[in-house]
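K.L.:
Structure of the sequence below:
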Amino acid sequence: MLGELNSKQIEHILHSSIIGRIGCHAEDITYVVPVTYAYDGTHVYGHTKDGMKIDMMRKNPIICFEVDVIDNMSNWRSVIAWGTFEELKTPYERKNAMNILMDKVMPLMTGETTISHSMSDSHQSTIESMKGVVYRIELTKKTGRFEKT
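P.N.:
Just a heads-up that it's a prediction; the model follows:
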């Protein structure tokens, strides 16, 4: 059975997932890229290095955001949302966003593509030492679909 997710189901998927995909478009190029994120009910928060997605979102801040949960090919849920990218530049905004992000993803960080820190490092010192671009995306429209057998 195919169907539409209700708003409560959409919110649950956005809150419970940590990997989503940003779709952005600038200068006749469309780019879709996976990102680690945290969601607070209004905004998706992320942290990255300067690169193609940041360059494109700076040029055109209107983006699409997608999250899916796939059990198998006949049992899945998908959320697609639209919103506006905003780069966070003040120390307060960056710290607040990184606290939201780190609270969500820190327990899952184990690989070499994640932040490396010793067991003695505090959560706060990790946040304060972070370089790169901190951003948020205000989600203004959300839809969701599912298939269940």
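K.L.:
switch to C-alpha atoms for all contacts and neighbour counts from now on
P.N.:
Will do.
K.L.:
For Val69, give me its contacts.
P.N.:
Contact analysis of Val69 by C-alpha atoms under 8 Å, 6 or more residues apart in numbering lists Ile13, Trp76, Arg77, Ser78.
K.L.:
want to put them side by side, so please do this one too:
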Amino acid sequence: MSMIADLEPVKCTGLLVDNYVGHLAYIADNEPHVVPSTYFFDEDRKCILCFASNGHRINALRKSNKVSFQVDSIESFRHWQSVQVHGTFEELTGDFAKQCLKRFADGVQRTIDHKNAERPHFLSHFSGKLQEAEMPVVYRIAVTKIIGKSVEDFT
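P.N.:
Got it, this is the predicted structure:
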């Protein structure tokens, strides 16, 4: 028998810390959009760090800053966990954006090393000093709410 249950806050945080790919949901032109996104959950600052190039997503987030971010761990149909974060998009600039981009890259690398996964090629771009022209748009999602659900098969 399977049962859906609320995920305890510490387990929600653990799922966010232990992963680096989630799905960002946002509104553009009165339409919902969901895109996969590499992220780092900054547990100390209670935010999700991300980056993107200027384009559809960033333009939409600048106009409507309320977002959701979902991270899942799915072992099977009867054994999964899912966390949804509600928050606010905040574009970062200048030296603070560079610091957060480095924090993002280091955090994602630590998560990947912990999981013994392959290093994404884009991380090497962040190891040196970036010029302003090369900088992607760095942003954070300031967390306002975290909810989680899980299913376990008890048969």
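K.L.:
picking that back up, what's the farthest-apart pair in the contacts of Val69 of the first structure?
P.N.:
Maximum pairwise distance among these (C-alpha to C-alpha): 11.2 Å, between Ile13 and Trp76.
K.L.:
any idea which residue sits dead centre in the second structure?
P.N.:
Centroid-nearest residue in the second structure: Tyr39, 3.6 Å away (criterion: C-alpha atoms, centre = their mean).
K.L.:
residue in the first structure matching that residue?
P.N.:
Structural alignment (TM-score structural alignment) places Tyr39 of the second structure against Tyr37 in the first structure.
K.L.:
Quick check: its match touching Thr48?
P.N.:
No - with contact defined as C-alpha atoms under 8 Å, Tyr37 of the first structure does not reach Thr48; the gap is 10.4 Å.
K.L.:
mind listing what Met56 of the first structure touches?
P.N.:
So Met56 of the first structure contacts Cys24, His25, Ala26 (C-alpha under 8 Å, 6+ apart).
K.L.:
these two touch, right, the last one and Arg58?
P.N.:
Think Ala26 of the first structure. No - taking contacts as C-alpha under 8 Å, Ala26 of the first structure lies outside contact range of Arg58: 9.1 Å.
K.L.:
Tell me, how many residues neighbour the residue mapped onto Ser78 of the first structure from the second structure?
P.N.:
Using TM-score structural alignment, the partner of Ser78 of the first structure in the second structure is Ser82. Neighbours of Ser82 of the second structure under the rule other C-alpha atoms under 10 Å: 19.
K.L.:
Can you tell me the closest non-neighbouring residue to Ser82 of the second structure?
P.N.:
Asp72 (4.3 Å; C-alpha to C-alpha, 6 or more residues apart in numbering).
K.L.:
Relative to the first structure, what is the average displacement of the host helix or strand of the one you found?
P.N.:
If you go by DSSP states H and E, Asp72 of the second structure is part of strand 66-76. Here strand 66-76 of the second structure, set against the first structure after superposition, deviates by a mean of 0.6 Å using mean C-alpha distance after the TM-score superposition for the first structure.
K.L.:
Return the mean post-superposition distance for the helix or strand that that strand is followed by against the first structure.
P.N.:
Proceeding N to C from strand 66-76 of the second structure, the next assigned helix or strand is strand 79-92, under DSSP H and E. Comparison of strand 79-92 of the second structure with the first structure after fitting gives an average deviation of 0.5 Å (mean C-alpha distance after the TM-score superposition for the first structure).
K.L.:
following strand 79-92 of the second structure, which helix or strand comes up?
P.N.:
Downstream of strand 79-92 of the second structure, the first helix or strand assigned by DSSP H and E is helix 94-115.
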